[in-house]
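> Sequence and computational prediction follow.
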Amino acid sequence: MNTSRMQRHVLVAATLVAAVATAGSLYFRHGMGLFPCELCWFQRIFMYPLVIVLGVAAVENRVAVYRTVLPVAAIGWLIAAYHSYAQVAGDSLMCSSFCATIQYQFFGVLTIPNLSLIAFSMILVLVGSLAFEARRTAAETTDPERVGSD
């Protein structure tokens, strides 16, 4: 499989992760009636745009989108990590909604903030691999020792 095609697959996979996370949060709110707390809102602010940004990048095969996605996903990851920690520690400073009283769980361990943390982690790994590959390729093409050696 050529590099361009693999990069597109990575972008599509990251788009699907963001889309599933977005659909899941909308289902929790509108399907189940669970009101998001402040930390949930902040996570949504950083997840929702990723669906559009990654989707457009996948269609256009724009690998350089990592420059936009990585900072946004990293901030969302930090918020989700704090939210997951706050649930375990019982810190309800910013978590004043159902998260403070109800930990909606999947399989006994995955709460909504944990699911968000997993989604942001997956996006960071997928898009981070694109950034790593892009930088490696750029370094190879500008390496003075490689110029003229082919």
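Structure received.
> switch to C-alpha atoms for all contacts and neighbour counts from now on
Noted.
> Just the strands from the protein, written as ranges.
105-106, 110-111 (DSSP state E).
> would TSV of those with distance to residue 72 and mean neighbour count be doable?
What follows is the strands of the chain, written out as TSV (distance: least, Cα to Cα, whole Å; neighbours: other Cα atoms under 10 Å):
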stretch	distance to residue 72	mean neighbour count
strand 105-106	26	12
strand 110-111	22	16
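> and residue 45, which of those strands is closest to it?
Closest of the strands of the chain to residue 45 is strand 110-111, at 18.8 Å (criterion: Cα to Cα).
> which residues touch the closest one?
Identification of contacts with strand 110-111 by Cα atoms under 8 Å, 6 or more residues apart in numbering yields 103, 104, 105.
> For the second one, which non-adjacent residue is spatially closest?
Excluding its sequence neighbours, the residue lying closest to residue 104 (Cα to Cα, 6 or more residues apart in numbering) is residue 111, at 5.5 Å.
> cool, residue 114 as well?
residue 84 (5.8 Å).
> Residue 50 versus residue 57, what's the distance?
Distance of residue 57 to residue 50, computed by Cα to Cα, to the nearest Å: 10 Å.
> another structure for you, compare them:
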Amino acid sequence: MNKMDIKQFSLYIAWLISVIATLGSLYFSEIRGFVPCELCWYQRILMYPLTLILGIATFQNEFTIKKYVLPITIIGSSISLFHYLEQKVPGFAEIKPCTNGVPCSTEYINWLEFITIPFLALTAFTLITIIMVVTKIPQNEN
């Protein structure tokens, strides 16, 4: 396996993570009937396009995509972390970014007492960020 195969594989993994996160989000809302809160919507707005962007980049071998993906994943990670802290840290629950609909502190799932939907989104955004940072852009190979 040469370096190009490994780089292509890393893009594929990032794309696969975004697909799983998107399908998981749709599963929770459309099949399980969980109504997304305001912060969940912001996370969706950032994750869903990654599926398309990373998919195209993977199949076109476009390694320079990181300059477009990293801002999205860093903002998504920040929102997910804030949302997770709002659910798990009592002091953060007093900050009320969600003014309409479902409260952002609502925990639809709480697997192993720490895995919530924002935690899953944070994990996906963080993994994609790490993959984008670690994957080096190939130099002009002639």
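Everything's here; your move. Given the structure is predicted, the values throughout are model-derived calculations rather than measurements.
> what does the residue nearest to residue 104 of the first structure align to in the second structure?
Using TM-score structural alignment, the partner of residue 111 of the first structure in the second structure is residue 116.
> my guess is residue 19 of the first structure contacts residue 51, does it?
Yes. Between residue 19 of the first structure and residue 51 there is a contact under Cα atoms under 8 Å: 5.5 Å.
> which residues sit in contact with residue 131 of the first structure?
Contacts of residue 131 of the first structure by Cα under 8 Å, 6+ apart are 63, 64, 66, 67.
> Would you check which pair of these lies furthest apart?
Maximum distance among the contacts of residue 131 of the first structure (Cα to Cα): 8.9 Å, for 63 and 67.
> okay, which residue is most central for the first structure?
residue 120 (2.9 Å; Cα atoms, centre = their mean).
> Contacts only, for residue 106 of the first structure.
With Cα under 8 Å, 6+ apart as the criterion, no residue contacts residue 106 of the first structure.
> I'd like to know how far the closest residue to residue 7 of the second structure other than its chain neighbours sits from residue 126 of the second structure.
Counting by Cα to Cα, 6+ apart, residue 7 of the second structure lies nearest to residue 135, which is 6.2 Å off, once chain neighbours are set aside. Distance, residue 135 of the second structure to residue 126 of the second structure, by Cα to Cα: 14 Å.
> cool, and residue 6 of the second structure?
With Cα to Cα as the criterion, residue 6 of the second structure and residue 126 of the second structure are 20 Å apart.
> And for residue 139 of the second structure?
In terms of Cα to Cα, residue 139 of the second structure sits 26 Å off from residue 126 of the second structure.
> do the same with residue 46 of the second structure
13 Å.
> intersection of neighbour lists for the two?
Contacts common to residue 46 of the second structure and residue 126, judged by Cα under 8 Å, 6+ apart, are residue 73.
> more crowded one of residue 6 and residue 126 of the second structure?
In this comparison of residue 6 of the second structure against residue 126, neighbours counted by other Cα atoms under 10 Å, the higher total goes to residue 126 at 19 against 12.
> List the residues that contact the more buried one.
Shown in contact with residue 126 of the second structure (Cα under 8 Å, 6+ apart): 73, 74, 77.
> Mind checking which of these land in helices?
Mapping these onto helices (DSSP state H) picks out 73, 74, 77.
> Can you give me the separation between the closest residue to residue 80 of the first structure other than its chain neighbours and residue 83 of the first structure?
Excluding the flanking residues, the one nearest residue 80 of the first structure by Cα to Cα, 6+ apart is residue 117, at 5.0 Å. Distance of residue 117 of the first structure to residue 83 of the first structure, computed by Cα to Cα: 9 Å.
> Of those two, which one has the most company?
Per other Cα under 10 Å, whichever of residue 117 of the first structure and residue 83 has more neighbours is residue 83, with 26 against 22.
> measure residue 119 of the first structure to residue 125 of the first structure for me?
From residue 119 of the first structure across to residue 125 of the first structure, the span is 10 Å (Cα to Cα).
> more crowded one of the two?
Between residue 119 of the first structure and residue 125, counting by other Cα under 10 Å, residue 119 is the more crowded of the two (24 against 15).
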